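Peer 1: Please work out how this folds:
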Amino acid sequence: MRKPADMFDRDYEWSVLTRFVQDEQPGATLGVVSGRRRQGKTFLLEGICQAAGGFYFGATEAADAESLRRIGAALTEYVRPASPFHFHGWAEVIDALLGLGRERPIPVVIDEFPYLAKANPELPSIIQEALRPLRAQRTSSRTRLLLCGSALSFMGRILSGNAPLRGRAGMDLLVRPLDYSLAAKFWEITDPKLALRVHAIVGGTPAYRREFARGDVPAGPADFDDWVIRTVLNPETPLFREPRYLLAEEPELRDPALYLSVLGAVADGNATRGGIANYLERKSPDIAHPITVLGDVRLLSRDVDVFRENRPTYRITEPLILFYHAIMRPVWDQLERPGSAGRVWQASRRRFAANVLGPHFEQICREWALHYAEPDLFDGLPATVGHGVVHDSGTRTNHEVDVAVIGVSDRGKPPLLAIGEAKWNDVMGAGHIERLRRIKEILARQGKFDVGRTKLLCFSGAGFNEKAREAAHSGEVVLIDLPMLYAPATR
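Peer 2: As a prediction, this is how the structure comes out:
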């Protein structure tokens, strides 16, 4: 099936849906599509239905009886039967949807399924019964039923544990934000430094360019500050209040103030559970639940220290949320006053560089090492790319490693393929390389990793001096600048 001409990328998602929808095997099948709002799930599913002549129904927050009337009216318009559909329960609805696939494989989409399940908690069990293996209505149908939802906490449970639909689905697709390289293409930004600064604020959510910023893209590096002022910090634009709405739209976040405070603690540099608890003046067990829920809705990531597995740290995964907590939330009252954005941004630029750009650059470097580095850069396939702290017992000092690339273990010590340092604003030189060499020596003495083929990676947003470039000729040191990080975007 031909992908819509105005759909950017999403080639992988389109191919997964196409294979599922066009599967000729007999018997109705179930697929699940999830992802945060604004990622283009509805656009994908409507496109699939248009290409394959399928049926699409978008649920809304409504009482059960109203939803039954709405889907009956939608199905009547689609099928155009002699008499309109009047459903008395969801079992009748599901059987009618299965009936659509008697002649051929056909996609049937129920979008925002969590709204329906909230009004009628028995709905997943009803679908389970309708898709019972030997049931005649299922075996005689080739309906490809797609349940879609943006409530990630709910959608994450729909196929897990003892959930009624566990084992019933033949496809489970998560629609993620565009990664940093694809986001640069989507925003049509060719300057890598500008692309990273924009991505550090709006991330890879497609709707933020098309709908929320109304296509407003920075005209160049010199326009970046004005772009921030007229879009993200402008109370008249949807982007201004979007970070608050992202939390409000998650049904599992019943105490928004607590979750906002947890995110605020992480944005302020409190990356450990103990640090978050101290910031909130609570005991560590008291924040276990909000941390878990924020992880379930993919707003918070638990990153394991690759050198000390019992020392995890937490990271905000949505750039706009981090930007809001680091820049906007502390001065919200000022920002709500028209005309204040310029003054606020001027005073916040240093904080933006330290609390937003720096950590974001480090994460981009880790993503590059895992997904985009040339195959021959490392002497082996990366299995894990993370960060951590190396403790030197001799000097009783700790050394932070921004990028650590660990390979696949083959009956021995796991190979440490590379360690790296990432500096957004610093021109890197021999001192940075010597520091990495010392860390490599410490790791060799500790004996946990095989460091025989460890390379030293220097990532910089400001460039490298001559001594660093000379060291790179040895092959032990690899220098990665912004154009190299964004090379995938130019392919």
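Peer 1: Could you use CA atoms for every contact and neighbour count after this?
Peer 2: Will do.
Peer 1: where's the residue nearest to residue 189 when sequence neighbours are not counted relative to residue 217, distance?
Peer 2: Excluding its sequence neighbours, the residue lying closest to residue 189 (CA to CA, 6 or more residues apart in numbering) is residue 195, at 5.8 Å. Counting by CA to CA, to the nearest Å, the gap from residue 195 to residue 217 is 10 Å.
Peer 1: again, but for residue 83
Peer 2: Distance from residue 83 to residue 217, by CA to CA: 51 Å.
Peer 1: With residue 235 instead?
Peer 2: When distance is defined by CA to CA, residue 235 is 18 Å away from residue 217.
Peer 1: cool, residue 348 as well?
Peer 2: When distance is defined by CA to CA, residue 348 is 21 Å away from residue 217.
Peer 1: Check residue 388 too.
Peer 2: In terms of CA to CA, residue 388 sits 36 Å off from residue 217.
Peer 1: more crowded one of these two?
Peer 2: residue 388 (22 against 17; other CA atoms under 10 Å).
Peer 1: In a strand, that one, correct?
Peer 2: Yes. Checked against DSSP: H, G, I helix; E, B strand; the rest coil, residue 388 lies within a strand.
Peer 1: Please generate a structure for the following sequence too, so the two can be compared:
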Amino acid sequence: MTTPFIGRSRELGELNRRYQSQKAEFMILYGRRRVGKTRLITHWMEMAKPRAFFWIAAPTSSVDQLRSFSQAVFRFESQSQPPADMSYGDWPTAFEALARLAEKERLAVIVDEFTYLLEAEPAVSAYLQHAWDHSLSKSNLFLILSGSHLGMMHRQVLSYQAPLYGRSTANLLLQPLPFGVTHSFYPNYSADERVAVYAMLGGVPAYWERFASERNLTQNIRSEFLNYSASLHDEPRLLLADFLRDPHNYISIFRAIANGARTPKEIAGFSGLEEKHIPQYLSVLTETGFITRRVPVTKPPTSRLGRHFIADPFLRFYYRFLARRQSQLALGVEEQALEEIKRHLLDFIGTYTWEELCQEWLLRATGHVHLPFLPDQVGSAWTRKAQVDVVGINSMEKTLILGECKWSPKAMGRDVLDGLVQKTAEFVPSEGRWRVYYLGFARGGWLREAQSYAKTFEKTNVQGENWTAIGLSILDLSQVDQDLRDWSESKDNGGEIVF
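Peer 2: Down below sits the predicted model:
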């Protein structure tokens, strides 16, 4: 049974707008494997019913690809079956045939898995560039190139040196779905269960389809993570293969970071790799987007307090809980892995996913809830003495938001909020006079004493040497869940569109 299409209203609207344009349009659609690029395109075609030519490249030879493309063009144009050996003489001729199809009537041409074509025929991007410059850009064409091999898409399509650089009229990086739409996919799951799913799978729709909503969380973990034959076990290798020819040392770095190593020195100590080589490995992994270097948002990007994290939730979960247990899982020994997941999942979610969702709440809160000021940067912050989970800063206006996140199922007391306020001096920049606002996020809610404290906080006149506290708000999981649900539906920021 086909799962329902969820979200992506912004991207669907952009596809409609480009198709309805009065000029030739050229969109590059790219994103990580399994994020839903093909599903987005096919759903748009079902809903908008454009005049469209859709072709998927396959991992085969250039001759086979050209023959397949040529015959698809012939079938579209003549509405009849071509001879088995029919093929245009070369790719420039095939592209000229497309231009003829779009001379008088609007035509959407979608070339999916474009990177397979690039692998077999690297010169195809130069052929396409020539065709675009001389004929396709003068036709009534809406061209979409879609690809998952991010390294190749960057090098041969998007980079300054690529033949197609500057030709596209829109580049759309399709992002994973936000947490706020999980309620549509898992209507039978509670909010904390959906947070757990998001901690394991992130926002990748194809992974969500593996976690059946009619099974409980433990059943899904057993079926899709602890069952060695499950397809999800192949995903880390496939994801890294899009960028790396020899991933062995990089996998060691993933394992190190998943187990708490944050600096090059710590990563070298855990992985056994020479420390002098770690920065280069980290640079490559940062380019993939799977690893990120974060600095306190109150510090400049060059801060020596930078730490490395696995940005992709699925890879983060896999290398923390499953990577070192592959031999056990291959032998059918599941219970040890399941017990470790049960024992450490609470801390894992609290350390990563819950903080990230609370940071997302602050990012999305602009225009939806009343906050005394709007940050232009959101993240976390730390010094050698303290850490704050959620920080929003506006350096021009000298305003700061500090937030504490707790993933315990128990209700939190006033001491958590007092502790947050006491950290303020560690994070207020030294220059200027600052206003500070506080946020408390607690999965299990807040005790009455904490609620009373939040209501009367403005009257306490808390201040420091160069800062003044102006307010405090507290939220629980149900409120964060509902807000992210509402805001995801209204904004639906599932992709990044660059013109």
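Peer 1: which helices and strands does the helix or strand harbouring residue 456 of the first structure pack with?
Peer 2: According to DSSP states H and E, residue 456 of the first structure maps onto strand 455-460. The helices and strands touching strand 455-460 of the first structure, judged by 3 or more CA pairs under 8 Å, 6 or more residues apart in numbering; DSSP states H and E, are strand 416-423, helix 430-446, strand 477-480.
Peer 1: from the ones you listed, which stretch is densest packed?
Peer 2: strand 416-423 (a mean of 25; mean count of other CA atoms under 10 Å).
Peer 1: tell me the angle of that one relative to helix 430-446?
Peer 2: Counting by axes from the mean of the first three to the mean of the last three CA atoms, to 10 degrees, strand 416-423 of the first structure lies at 150 degrees to helix 430-446.
Peer 1: Counting by contacts, list what strand 416-423 of the first structure packs against.
Peer 2: helix 358-367, strand 397-407, helix 430-446, strand 455-460.
Peer 1: again, only using 7 Å
Peer 2: Judged by 3 or more CA pairs under 7 Å, 6 or more residues apart in numbering; DSSP states H and E, strand 416-423 of the first structure is in contact with strand 397-407, strand 455-460.
Peer 1: Quickly find the element holding the residue mapped onto residue 254 of the first structure from the second structure.
Peer 2: Aligned counterpart of residue 254 of the first structure in the second structure: residue 245 (TM-score structural alignment). Counting by DSSP H and E, no helix or strand carries residue 245 of the second structure.
Peer 1: any idea how far residue 245 of the second structure lies from residue 155 of the second structure?
Peer 2: Going from residue 245 of the second structure to residue 155 of the second structure by CA to CA gives 15 Å.
Peer 1: cool, residue 374 of the second structure as well?
Peer 2: On the measure of CA to CA, residue 374 of the second structure and residue 155 of the second structure end up 37 Å apart.
Peer 1: swap in residue 179 of the second structure?
Peer 2: The gap separating residue 179 of the second structure from residue 155 of the second structure is 31 Å, by CA to CA.
Peer 1: And for residue 122 of the second structure?
Peer 2: Using CA to CA, one gets 11 Å for the distance from residue 122 of the second structure to residue 155 of the second structure.
Peer 1: Give the equivalent position in the first structure for residue 299 of the second structure.
Peer 2: Checking TM-score structural alignment: residue 299 of the second structure goes with residue 308.
Peer 1: who touches the aligned partner of residue 355 of the second structure in the first structure in this structure?
Peer 2: Taking TM-score structural alignment, the alignment pairs residue 355 of the second structure with residue 362 from the first structure. Residue 362 of the first structure makes contacts with 402, 422, as judged by CA atoms under 7 Å, 6 or more residues apart in numbering.
Peer 1: matching residues in the first structure for the lengthiest helix in the second structure?
Peer 2: In the second structure, with assignment by DSSP state H, the single longest helix is helix 62-78. On the basis of TM-score structural alignment, helix 62-78 of the second structure is assigned to residues 64-80 in the first structure.
Peer 1: helix or strand for residue 148 of the first structure, which one?
Peer 2: Using DSSP H and E, residue 148 of the first structure sits within strand 143-149.
Peer 1: Give me the range in the second structure that that strand lines up against.
Peer 2: The aligned range for strand 143-149 of the first structure is 141-147, by TM-score structural alignment.
Peer 1: Next, the mean deviation of the matching stretch compared to the first structure.
Peer 2: Taken over the aligned residues, the distance from stretch 141-147 of the second structure to the first structure averages 0.9 Å (mean CA distance after the TM-score superposition for the first structure).
Peer 1: rewinding a little: for residue 374 and residue 155 of the second structure, work out which one has more neighbours and name it.
Peer 2: Between residue 374 of the second structure and residue 155, residue 374 has the larger neighbour count (other CA under 10 Å), namely 19 against 14.
Peer 1: Excluding sequence neighbours, find me the nearest residue to that one.
Peer 2: residue 366 (6.6 Å).
Peer 1: Compute the distance between that neighbour and residue 178 of the second structure, please.
Peer 2: 17 Å.
Peer 1: that older thread, okay if I get the helices and strands packed on strand 416-423 of the first structure as a markdown table plus distance to residue 327 of the first structure and mean neighbour count?
Peer 2: Output for these, formatted as a markdown table (distance: least, CA to CA, whole Å; neighbours: other CA atoms under 10 Å):
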| stretch | distance to residue 327 of the first structure | mean neighbour count |
| --- | --- | --- |
| strand 397-407 | 24 | 20 |
| strand 455-460 | 24 | 25 |
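Peer 1: Go through these and name the closest to residue 477 of the first structure.
Peer 2: strand 455-460 (4.7 Å; CA to CA).
Peer 1: Distance of residue 274 of the first structure relative to residue 388 of the first structure?
Peer 2: The gap separating residue 274 of the first structure from residue 388 of the first structure is 17 Å, by CA to CA.
Peer 1: swap that for residue 363 of the first structure, please
Peer 2: From residue 363 of the first structure to residue 388 of the first structure the distance is 13 Å (CA to CA).
Peer 1: now swap in residue 179 of the first structure and tell me
Peer 2: Distance from residue 179 of the first structure to residue 388 of the first structure, by CA to CA: 23 Å.
Peer 1: related to what we said a few turns ago, among the helices and strands packed on strand 416-423 of the first structure, which is nearest residue 285 of the first structure?
Peer 2: strand 397-407 (27.2 Å).
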